[in-house]
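[1] my questions concern the predicted model and sequence given below.
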Amino acid sequence: MGTENRPAAIGPVHTTWARPAHTALPVTWALTRAAMLLLLALDETFPLGVGGVAREVHQLYARWAATLAQGTFPVGDPLWQYPPGAGPVLLAPDLLPGLTYFQGFVAMTLAADALVTYALVRGDRDPRGAWLWTAGLPLLLHIPLARYDVEVTALAVLALLTLHRAPRAAGGLAALGALVKVWPALVLLGVERGRTARQAWGAALGAAAAMLLVLTLAFRAPFSFLREQGGRGVQIESLGGTVLAGARMLGRPGRVRYRYGAMEFLGPQVGVVATASLALTAVAFGVLLWWRVRARRYSAATPYDAALCAVLMFTVTSRVISPQYLVWLLGLGAVCLTSRQTTQRPVALLVLAAAGVSALAYPVLYADVTGGTGTGLAVMVVRNALLLAAAVLSFRRLWAATAAKERESPLTGQSTQTTNI
């Protein structure tokens, strides 16, 4: 039924929600972002927990930007572990007139944040997505303003939201995001077979090749990051790190040291746990491919749901789960909630809870986490249990909606799924 035949009091989603949203959402966004900026300004003088959240921008990003400005990627720097597309993103704040590097970086991050919020709310999309992003991001305190993950998430969100209307543009955005931080390549996993998939994937491959060529011509050593990845260990905030932290409390030897931009475990069991994490990541990849082959029923929300599921699975099996990874999951969860056909509403709520606990792990109680106290271990167990539960539930619901076999009900003659969630 067309919207012109509906009662004026009902209307489509965007008209019924427009009046309160046009006031409530921007006001909430402005107030929460002002609070995040205040925390960022007080980061060193009034540390929340360990403090120093902004040091990564001041000490690492600014140094890398200076190197990039000379036409080369950081070579021999063990902390540089990012694909070549990260270079222009980290160089961009220096190009903003009248601002220091730090001010430019924060301004760029806030602009990307606002763009995500606008993209989530425009048109007739379900408003719960925009609200999840607006209210969820501040749960991570000021961390999102001092990492470039908001910019990467913006590319993934825009790719998903433009997929149905402009699959080639979506493919290009996904490729750009993948060249900046790899994981946005997963947002195209759930595209329905056929013309849309061919257009999106073809555009992604073409855009990635073109952008790599440009970066190779513009900068020296664009692939220097590859040699630093192999040496990474097990970060204390990962699932494997939680296992090692529990073992340390039981008396097994092990210590923590800052390596490759994160606090990592060192000790006799670390190699086994790291290998197991890599094996689980391979298993997750195989499971997702299995789903892709078996999926038969697609809705408008399936690409959104598959993207959240895939990133969750790769996150929980990773050797590293930094707090800013929750920015990715909040963005993808918000995209899922823009569609009333999504299967991932309870998953998005678990991600929201995990974001809140992540802020306790870092920076609030990070001294306990690194020190291996009972409090630190408890926080990490809760956070990682929430993420693991979210990943399992996400896949189960995605499978039930798209790949589970259907049988015909003897009473109604209608098909019913054999998998119940």
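    Done, it's in.
[2] please make it C-alpha for all contacts and neighbour counts, starting now.
    Will do.
[3] I'd guessed Ala361 sits against Val369; true?
    Yes - assessed by C-alpha atoms under 8 Å, Ala361 is found in contact with Val369 at 6.7 Å.
[4] intersection of neighbour lists for those two?
    In terms of C-alpha atoms under 8 Å, 6 or more residues apart in numbering, Ala361 and Val369 are both contacted by the residues Gly376, Val379, Met380.
[5] can you list the buried residues in stretch 32-48?
    Thr32, Arg33, Met36, Leu37, Leu39, Leu40, Asp43, Pro47, Leu48 (16 or more other C-alpha atoms under 10 Å).
[6] another structure for you, compare them:
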Amino acid sequence: MTATGGTGRFLAPVAVWALTRAALLLCVFKVVTLPGPDVTSDVSVIYHGWSEVLRTGTYPLGDVTWQYPPVAALAILSPALLPFLDYASAFFVLACLCDALVLGLLLYAGRGTGRRTAGGWVWVAGVPLLGTTAYARYDVMVTAVGVAALLAGVRHPRVLGALAAFGALLKVWPVLLLAGTARGESTRRSWTAAVVTAAGLLVVCTVAMPGALAFLGFQRDRGTEVESLGALVFHVARQFGWQGRVELNYGSLEFLGPHVQLVSTLALGLSLVAFGWLVMWRLLARDFGVSTPADAAFTAVLLFTTTSRVISPQYMLWLVGLAAVCLAFRSSRMGLPAVLVLVATGVTQLEFPLGFVHVVTSDAQGVTLMFVRNGLLVAATLVASRRLWKETVPAPVRRDRHRLSVQPSGPAGQVSRDGTADTPASAP
């Protein structure tokens, strides 16, 4: 490849990024106004209000909408880094800088043998597909930490562990970045670093300000949010006279009424099933390649996002970022799930904020949008899970599992691809 051609591979995504992000900034600064609710008000009102409380030396103990781990305080207070701007403007600028950081990391990772710039293109496309929500929530900051963790983890497991722990205390889900670490030394180093980092940060946060763990109780009381997979039950039931309602509850619009608690419990049950599948995969997986940590993290976050009682629009940023990391590696087989996530992200902007009134009222347009978006997430989850399993669990182990399920009296041991005996219990 010529030097000019090589440079062009990186200049093209940077140019498209600059154009699309300029458009996003015009929207969040309200130079251009889009239909639907003003998503930036969460920054100027809610985030700003939290920052004022945090500056007094305490977490927002009396606010049930504060449902974030303690290190999230850093993201909420971060606009203070730009004192020459008002709170909301500073937040949007920092969100854009984090967006640029992710692109830079992906393009840097895309160099060399076995790498590609497809990951950068996924990120370039995915963020504007979500629309203004991408810059009006702090999830882009968390995603930047997650992307940095996975890319650094290729050579530095301890850095992966430390960043995963830091990210988990920003917004919980980055703990799943540790799901696919290679067996042996890599897992020991990354998991140990994660535990030490998390413990240290929790001690600091707890000592520094009261209420560091208050978010746990507020999260526990969440219901079925109108955009979640379980909410489809009530969107359909409303067409047949279901006597429920939609109300602002714990910071999001949720269904309240008959059978909502049952559906919320079933959603938690699905998340437990997803966790069980992930544990079983971890026990049986043997073939860990360079892309396996990213593939496993992407699959794990898909599993828990899709089955969650709440699927807020900004959650799509997590999936776009992790899909982008997967596609930075030529060995990854997450191409189709990544495409499904990108399409789902575009549909998400159609339902929020552009068509949110249709979702809240469960009319034909709103129900269709939710079935399409959530259907795409389910499809992406199933495809990603199947591909991760096939790529990492050797065929002899898969056949033995099937045979043991038919003949329970068979041998307990499994056979790995290299012919040695192994047991699931030996896996970390």
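    That came through, no problem. Keep in mind that this is a model prediction, so the values were computed, not measured.
[7] TM-score of the superposed pair?
    Once the chains are laid over each other, their TM-score by TM-score structural alignment, normalised by the length of the first structure reads 0.91; 395 aligned residues with a C-alpha RMSD of 1.6 Å.
[8] strands of the stretch 101-250 of the first structure, residue ranges please.
    Here the stretch 101-250 of the first structure has its strands, by DSSP state E, counting those that start in this stretch, at 234-235.
[9] the counterpart of Gly375 of the second structure in the first structure: neighbour count?
    Mapped onto the first structure by TM-score structural alignment, Gly375 of the second structure lines up with Ala385. Neighbour count for Ala385 of the first structure, taken as other C-alpha atoms under 10 Å: 16.
[10] tell me how many other residues surround the counterpart of Ser271 of the second structure in the first structure.
    Using TM-score structural alignment, the equivalent of Ser271 of the second structure in the first structure is Thr281. Thr281 of the first structure has 19 neighbours, counted by other C-alpha under 10 Å.
[11] element containing Thr281 of the first structure?
    helix 270-294 (DSSP states H and E).
[12] for Leu312 of the first structure, same thing?
    Per DSSP H and E, Leu312 of the first structure falls inside helix 302-316.
[13] what's the average distance of that helix to the second structure?
    If you overlay the two and look at helix 302-316 of the first structure, the average distance to its match in the second structure is 0.4 Å (mean C-alpha distance after the TM-score superposition for the first structure).
[14] which outside residues touch that helix?
    Helix 302-316 of the first structure is contacted from outside by 160, 183, 186-192, 238-239, 281, 284-285, 288, 321, 325, 329, 332-333, 335-336, 342-344, 384, 387-388, 390-391, 394-395, 398, 402, using C-alpha under 8 Å, 6+ apart.
[15] what about the residues you listed, which are in helices?
    Using DSSP state H, the subset of those located in helices is 160, 239, 281, 284-285, 288, 325, 329, 332-333, 335-336, 384, 387-388, 390-391, 394-395, 398, 402.
[16] contacting residues around the counterpart of Thr307 of the second structure in the first structure?
    Under the alignment (TM-score structural alignment), Thr307 of the second structure pairs with Thr317 in the first structure. Contacts for Thr317 of the first structure (C-alpha under 8 Å, 6+ apart) come out as Leu239, Ser277, Leu278, Leu280, Thr281, Ala284.
[17] buried among the residues you listed? Need that as a selection in ChimeraX.
    Buried residues among those (16+ other C-alpha under 10 Å), as a ChimeraX selection:
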select :239,277,280,281,284
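[18] export the contacts of Thr317 of the first structure to CSV and tack on distance to Gly271 of the first structure?
    Listed next are the contacts of Thr317 of the first structure as CSV, based on distance: C-alpha to C-alpha, whole Å:
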residue, distance to Gly271 of the first structure
Leu239, 14
Ser277, 10
Leu278, 11
Leu280, 14
Thr281, 15
Ala284, 20
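[19] select, from the contacts of Thr317 of the first structure, the two members most distant in space.
    Using C-alpha to C-alpha, the two most remote members of these are Leu239 and Ala284, lying 14.6 Å apart.
[20] tell me which residue lies nearest the centroid of the second structure.
    In the second structure, the residue lying closest to the centroid (C-alpha atoms, centre = their mean) is Trp318, at 3.0 Å.
[21] identify the residues contacting it.
    Asp139, Val140, Thr143, Val301.
[22] the second one matches what in the first structure?
    Alignment of Val140 of the second structure against the first structure is given by TM-score structural alignment, with Val150 as its counterpart.
[23] what's the counterpart of Gly240 of the first structure in the second structure?
    By TM-score structural alignment, Gly240 of the first structure lines up with Gly230.
[24] correct me, but that match touches Thr265?
    No - Gly230 of the second structure is beyond contact range of Thr265, at 9.9 Å (criterion: C-alpha under 8 Å).
[25] how about Val180 of the first structure, what's its match in the second structure?
    So, by TM-score structural alignment, Val180 of the first structure is matched to Leu170.
[26] likewise for Arg227 of the first structure?
    By TM-score structural alignment, Arg227 of the first structure lines up with Gly217.
[27] what count of nearby residues applies to its match?
    Gly217 of the second structure has 11 nearby residues by other C-alpha under 10 Å.
[28] which ones are touching it?
    The contact partners of Gly217 of the second structure, by C-alpha under 8 Å, 6+ apart, come to none.
[29] go again with 10 Å.
    Val64, Gln67 (C-alpha atoms under 10 Å, 6 or more residues apart in numbering).
[30] so how far is Ala267 of the second structure from it?
    Gly217 of the second structure sits 18 Å away from Ala267 of the second structure when distances are taken as C-alpha to C-alpha, to the nearest Å.
[31] same deal with Val360 of the second structure?
    Note on Val360 of the second structure: its distance to Ala267 of the second structure, by C-alpha to C-alpha, is 20 Å.
[32] you'd agree Val256 of the first structure is in a helix?
    No - with DSSP: H, G, I helix; E, B strand; the rest coil as the criterion, Val256 of the first structure is strand rather than part of a helix.
[33] nearest spatial neighbour of the counterpart of it in the second structure, skipping sequence neighbours?
    Aligned by TM-score structural alignment, Val256 of the first structure pairs with Val246 of the second structure. Among residues not flanking Val246 of the second structure along the chain, Phe255 sits closest, at 4.7 Å (C-alpha to C-alpha, 6 or more residues apart in numbering).
[34] list the contacts for whichever residue in the first structure pairs up with that neighbour?
    Mapped onto the first structure by TM-score structural alignment, Phe255 of the second structure lines up with Phe265. By C-alpha under 10 Å, 6+ apart, the residues touching Phe265 of the first structure are 233-236, 240-241, 244-245, 254-259, 271, 370.
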